[in-house]
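>>> All I have is the shape, not the residue letters:
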């Protein structure tokens, strides 16, 4: 899927970088302008959700935008 996204971006002339990483430990050596979470947050339990939010915080900088797509608001914690 990531390779397909890279090909699609290149074909459309879009300057984008797609990465595969451990979402709970993104690190802070690289920060991103935009992060898109497509239906990931809701799969975590409370402990991992907190770790995920900390991980996102470490991978962003002032002015970054994080988009979180949740598939349902009916689940626990929404």
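Right, received. Where do you want to start? Quick caveat, the model's predicted, so the values are computed rather than measured. Numbers count the residues shown, from 1 in each chain.
>>> Could you use CA atoms for every contact and neighbour count after this?
Fine.
>>> Which stretches in this structure count as helices?
2-12, 46-58 (DSSP state H).
>>> Looking at the ones you listed, which one is packed in the most?
helix 46-58 (a mean of 16; mean count of other C-alpha atoms under 10 Å).
>>> next, the one to line up against it:
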């Protein structure tokens, strides 16, 4: 449910570590308040699970499997 003081419709959020824990929670929370989300993690399976939950909210999501600590993968 979108809070009227916190509407991210038309915005894009980038979240790393989105396969589990806080990263997953933040990615879903951004989607719940209207943002489309770019998510990244080294865990492809967990990342796709998060992406599917975001799609179920009707938001666009781009999952990117990579290690954000490796500059060659970014």
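Ah, there it is. Model, not experiment: these values are computed from the prediction.
>>> TM-score for the pair, please.
Aligned and superposed, the two chains score 0.37 in TM-score terms (TM-score structural alignment, normalised by the length of the second structure); 49 aligned residues with a C-alpha RMSD of 3.5 Å.
>>> got a markdown table for the helices of the first structure, with distance to residue 34 of the first structure too?
Listed next are the helices of the first structure as a markdown table, based on distance: least, C-alpha to C-alpha, whole Å:
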| stretch | distance to residue 34 of the first structure |
| --- | --- |
| helix 2-12 | 15 |
| helix 46-58 | 11 |
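>>> out of those helices, which comes closest to residue 33 of the first structure?
Shortest distance between residue 33 of the first structure and the helices of the first structure, using C-alpha to C-alpha, is found for helix 46-58: 11.5 Å.
>>> What helices and strands are in contact with that closest one?
The contact analysis (3 or more C-alpha pairs under 8 Å, 6 or more residues apart in numbering; DSSP states H and E) places helix 46-58 of the first structure against no helix or strand.
>>> Would you map the helices across the second structure?
Listed in chain order, the helices of the second structure (DSSP H) span 21-32, 44-56.
>>> so of those helices, which one's packed in deepest?
By mean count of other C-alpha under 10 Å, the helices of the second structure have helix 21-32 as the most buried, with a mean of 20.
>>> what's that one packed up against?
strand 12-16, strand 36-41, helix 44-56.
>>> Redo those as CSV? Include distance to residue 23 of the second structure.
Rendered in CSV, the data for those read as follows (distance: least, C-alpha to C-alpha, whole Å):
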stretch, distance to residue 23 of the second structure
strand 12-16, 6
strand 36-41, 9
helix 44-56, 10
